[in-house]
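Novice: Make a model of this:
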Amino acid sequence: MNIGLAWPIVSRFRRYVEGLPDGGVQAVGTTVRADGFDFPFSHQDETTIAYRGRVDFTGHSGLLHVFIEDPEITLHDGEALISIADDFEEPRGRMSFARGAFVREVVDGVVILVIAEPRLTDESCDLFNGAYASGALIDPIVASFPDGRQPVAAR
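Specialist: Purely as a prediction, here's the structure:
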């Protein structure tokens, strides 16, 4: 079983970008799949699982540039908050992207978290320039990481 974050991000946004005459999707340190992206596992602490990699969406002669970098999942009270690196904040901070309830299971020594119905946050709506409403449902997210190091909140 692979260890990492299987994340389509927002598949309808990806389809839109790929349909632009000059649209592009470029991944660095992340595997591109037909149905999304695989971000490799980085590390974790008591409540947060971190992944690494970057996906850039570009188009409209450079006017469109959205990037998703170094996603993290923070678990609290049965909910998962997905955040991404925020390069526009000094010092570099985090931007909340989506949140949702999760289901946890362990298979062959790997913890799997499934966030079946993640919803965009207010901050991520700004990232997409208001094209998607706060609370909009996005594609399911599947996170995996080694058992024995799972965050306390996931036990």
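Novice: CA only for contacts and neighbour counts going forward, please
Specialist: Will do.
Novice: What is the neighbour count of L20?
Specialist: Residues near L20, counting by other CA atoms under 10 Å, number 12.
Novice: how about this one, so we can line them up?
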Amino acid sequence: MPETSGAELRWSIRASFLRYVAALPDARASVSDGARLTRDDPQLVVYPADPDATTDSTLAFRGDLRLSGHGGLLFVRLAGPRIELGIDGGTAVLSVEDPTSEDGTGPRLPLVTVTLTRTEDGWSGSDAALTADGVALFNHVYPAGAPFDPLEIVTTATAAHVVL
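Specialist: Purely as a prediction, here's the structure:
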């Protein structure tokens, strides 16, 4: 199993969506379980590594981001992201915990596909696209294949053992 104790997922999900939510008069955003929003870029969410759930083919992260507005009609929960590494080494799937399950025991929701590229500090994820399964989480506002923001996985030397 690869050691990932110092890694973190840095992702703005879809910055335009986060700005939209922030502009709502009753907007609410919360982070817990280690996830945090950065001061430099309020649209950037940081999820710390979850070494206990990381395997040779999965990079796991902890944290829970919740966004709401429109009197509760808008609610998006992105918790416990995991990146399932593709067999071909480039395309991966980022999934989140079942957004309707508070304890994370429901089925995982494949949210976006992403192309991962190795960098000096970890990985860069480009060409992020919403999956058909992820469309309902955003109330069908974005169609399957809609572009989402690139992501980055920054590591200390610890996550370098995962080979894509």
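Novice: Report the contact partners of the residue sitting furthest away from the middle of the second structure.
Specialist: Most distant from the centre of the second structure: P25, at 25.4 Å, with distances by CA atoms, centre = their mean. By CA atoms under 8 Å, 6 or more residues apart in numbering, P25 of the second structure lies in contact with G69.
Novice: got the contact list for the aligned residue in the second structure for D122 of the first structure?
Specialist: With TM-score structural alignment as the criterion, D122 of the first structure lines up with A132 in the second structure. Going by CA under 8 Å, 6+ apart, A132 of the second structure touches P143, A144, G145.
Novice: what's the distance between A132 of the second structure and P110 of the second structure?
Specialist: As judged by CA to CA, to the nearest Å, A132 of the second structure and P110 of the second structure stand 9 Å apart.
Novice: Give me the longest helix you can find in the first structure.
Specialist: Determined from DSSP state H, the single longest helix within the first structure is helix 11-19.
Novice: From the rest of the structure, what touches it?
Specialist: So helix 11-19 of the first structure is contacted by G23, G24, V25, D35, G36, F57, T58, G59, I138, D139 (CA under 8 Å, 6+ apart).
Novice: In TSV, list these along with distance to E117 of the first structure, secondary structure and neighbour count.
Specialist: Conversion of the contacts of helix 11-19 of the first structure to TSV gives the following (distance: CA to CA, whole Å; DSSP: H, G, I helix; E, B strand; the rest coil; neighbours: other CA atoms under 10 Å):
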residue	distance to E117 of the first structure	secondary structure	neighbour count
G23	27	coil	19
G24	27	strand	17
V25	24	strand	17
D35	16	coil	13
G36	16	strand	17
F57	23	strand	19
T58	26	strand	21
G59	28	strand	19
I138	7	coil	19
D139	7	coil	18
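Novice: between those residues, which is nearest V114 of the first structure?
Specialist: D139 (11.0 Å; CA to CA).
Novice: for the match of D122 of the first structure, helix, strand, or coil?
Specialist: Put simply, A132 of the second structure is coil when judged by DSSP: H, G, I helix; E, B strand; the rest coil.
Novice: Show me where the first structure has its strands.
Specialist: With DSSP state E, the ranges of strands along the first structure come out as 4-7, 24-28, 31-33, 36-44, 48-51, 54-59, 64-69, 72-76, 79-86, 93-101, 103-107, 110-115, 119-120, 141-146.
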